[in-house]
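>>> Mind looking at a prediction? Sequence and model below.
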Amino acid sequence: MSYNDSAYPDSAQRLLRVAVELSGRSGPDYWADLTVGRPGEPPLDPAAPSGNVIRVRAADLREAGKIRDRIRSEAASEGRDPDAVTVLVDLEVLVDPDARAARRHARIEGTTARREPGTLSYVGTPEGLASLIADVHSVGVADGVTLIPVPVPFTVEHLVDGTLPWLEARGLLTVSPTVVEVLRRFGEGVGPAARAS
């Protein structure tokens, strides 16, 4: 399935959520919600005691959808609102504006083998990644993704300058000001002024 404006009804679909997990130079992994929910909703926090944000790992999209359905069913059977639970599927990514360059980086970095067994992965362009994320959301595979970038130069910039704007332009999400902190801590260089907006 590819992106189609009519596949995303405004009122019937919750906002897409995108988070990122990055490794710091001198510390533990850094996890950040790159999107904004509905008015009054706090940023996503998978460590919150409420258990309303659940990260999952799946070998393919079908498995991810089954896991999400099971989590929502369990929430309903516990008397909780299943729509209050946000299921994020982990997605390892390597992006470059040129798809051939992304595949070349994957071969050089040895990233064709996944870091974590049973984890979805994507190698290609920032816009191609955005289309995949939109499809994941539109067919109910997950409420969003946690992007786990392969550590190659400018990956964070490609996500912030390519993937997120593509999704925002289609009304699927609102980018959080958190992206400024992510770029400051993990970016490779200075980029367009639009990032700070």
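Nice, I can see it. Numbering: from 1, shown residues only.
>>> Only C-alpha atoms from now on, for both contacts and neighbour counts.
Noted.
>>> Can you classify Ala32 by secondary structure?
Assigned with DSSP: H, G, I helix; E, B strand; the rest coil, Ala32 falls in the strand class.
>>> For it, list the residues it contacts.
By Cα atoms under 8 Å, 6 or more residues apart in numbering, the contact set of Ala32 is Ala19, Val20, Glu21, Thr178, Val182.
>>> next up, a second structure to put side by side with the first:
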Amino acid sequence: MTASVTPVATRPVVAHTAIAPQATISIGRPGLQVALTGDADAAFPIVVRQSNLRDAQRKRWVLRAGNHDPVNFVVALEIEAAIAPHPASARASARPVEAGEAETVRYVGTPEGLVTLIKDIYAAEVADAVIITPLDGSATAARVREEVLPLLRDQRRRVA
């Protein structure tokens, strides 16, 4: 028995994508979310508080293990932060950590450094979301809203 294949007119396949040049494609993972403590969008069902990023990453792996809906399963990491235009100013505004007090990751520095830390946390799959708790009150909260969140806005648009 022989089989014959009749050729069908072929045409080139053109794929159109609407991905921004710096966009990252994430399959099976929620897009990056960032919020300030107390804001309405800071209500994540699972919030991790760890003193270092490695322990936070392990905790996320354990929490996500066996989950059948990874796109809608968000693990948030709480970060205490004090930011200012100059690192020395940020250090002066943050209260010192007392012995045995380090329950969560702490960042003291510039807004650009905080943006880099948040992007690294997401890229290394330490957390899917970050909740920022200001160490110096409204000064850091205002800077986060004005300088950090706008820089991260592009990171939140993910393609699944």
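Ah, there it is. Bear in mind that the values here come from a model prediction, so they are computed numbers and not experimental data.
>>> Just the buried residues out of the contacts of Ala32 of structure 1, in ChimeraX syntax.
Typed into ChimeraX, the line below selects the buried ones among the contacts of Ala32 of structure 1, using 16 or more other Cα atoms under 10 Å:
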select :19,20,21,178,182
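>>> now for Ala31 of structure 2: what does it line up with in structure 1?
For residue 31 of structure 2 the amino acid is Gly, not Ala. In structure 1, the residue matched to Gly31 of structure 2 (TM-score structural alignment) is Leu15.
>>> Repeat that for Pro70 of structure 2.
Pro70 of structure 2 is assigned Pro82 in structure 1 as its aligned equivalent, the criterion being TM-score structural alignment.
>>> That match reaches Ala75, doesn't it?
Yes: taking contacts as Cα atoms under 8 Å, Pro82 of structure 1 lies within contact range of Ala75: 5.4 Å.
>>> so stretch 125-138 of structure 1 matches what in structure 2?
Stretch 125-138 of structure 1 falls opposite residues 110-123 of structure 2 when the two are matched by TM-score structural alignment.
>>> One more: stretch 179-190 of structure 1?
Going by TM-score structural alignment: stretch 179-190 of structure 1 matches no residues.
>>> which helices and strands sit right next to the helix or strand where Val130 of structure 2 lies?
Assigned by DSSP states H and E, Val130 of structure 2 belongs to strand 129-134. Contacts defined by 3 or more Cα pairs under 8 Å, 6 or more residues apart in numbering; DSSP states H and E place strand 129-134 of structure 2 against strand 33-36, strand 75-83.
>>> What is the subsequent helix or strand relative to the last one?
Proceeding C-terminally, strand 75-83 of structure 2 gives way to helix 87-93 as the next helix or strand, assigned by DSSP H and E.
>>> Have a look at how far, on average, the helix or strand following that next one is from structure 1.
Downstream of helix 87-93 of structure 2, the next assigned helix or strand under DSSP H and E is strand 105-109. Plainly put, strand 105-109 of structure 2 ends up 0.4 Å away from its match in structure 1 on average once the two are laid over each other (mean Cα distance after the TM-score superposition for structure 1).
>>> Going along the chain, name the strands of structure 1.
For structure 1, the strands identified by DSSP state E occupy 17-23, 29-33, 35-36, 53-56, 86-95, 120-124, 144-149, 174-175, in order along the chain.
>>> Now tabulate these in CSV and tack on distance to Phe186 of structure 1.
Supplementary listing: the strands of structure 1 in CSV, determined by distance: least, Cα to Cα, whole Å:
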stretch, distance to Phe186 of structure 1
strand 17-23, 8
strand 29-33, 10
strand 35-36, 17
strand 53-56, 22
strand 86-95, 15
strand 120-124, 20
strand 144-149, 11
strand 174-175, 17
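>>> Nearest to Arg103 of structure 1, out of the ones you listed?
Between Arg103 of structure 1 and the strands of structure 1, the shortest gap by Cα to Cα is with strand 120-124, which sits at 6.3 Å.
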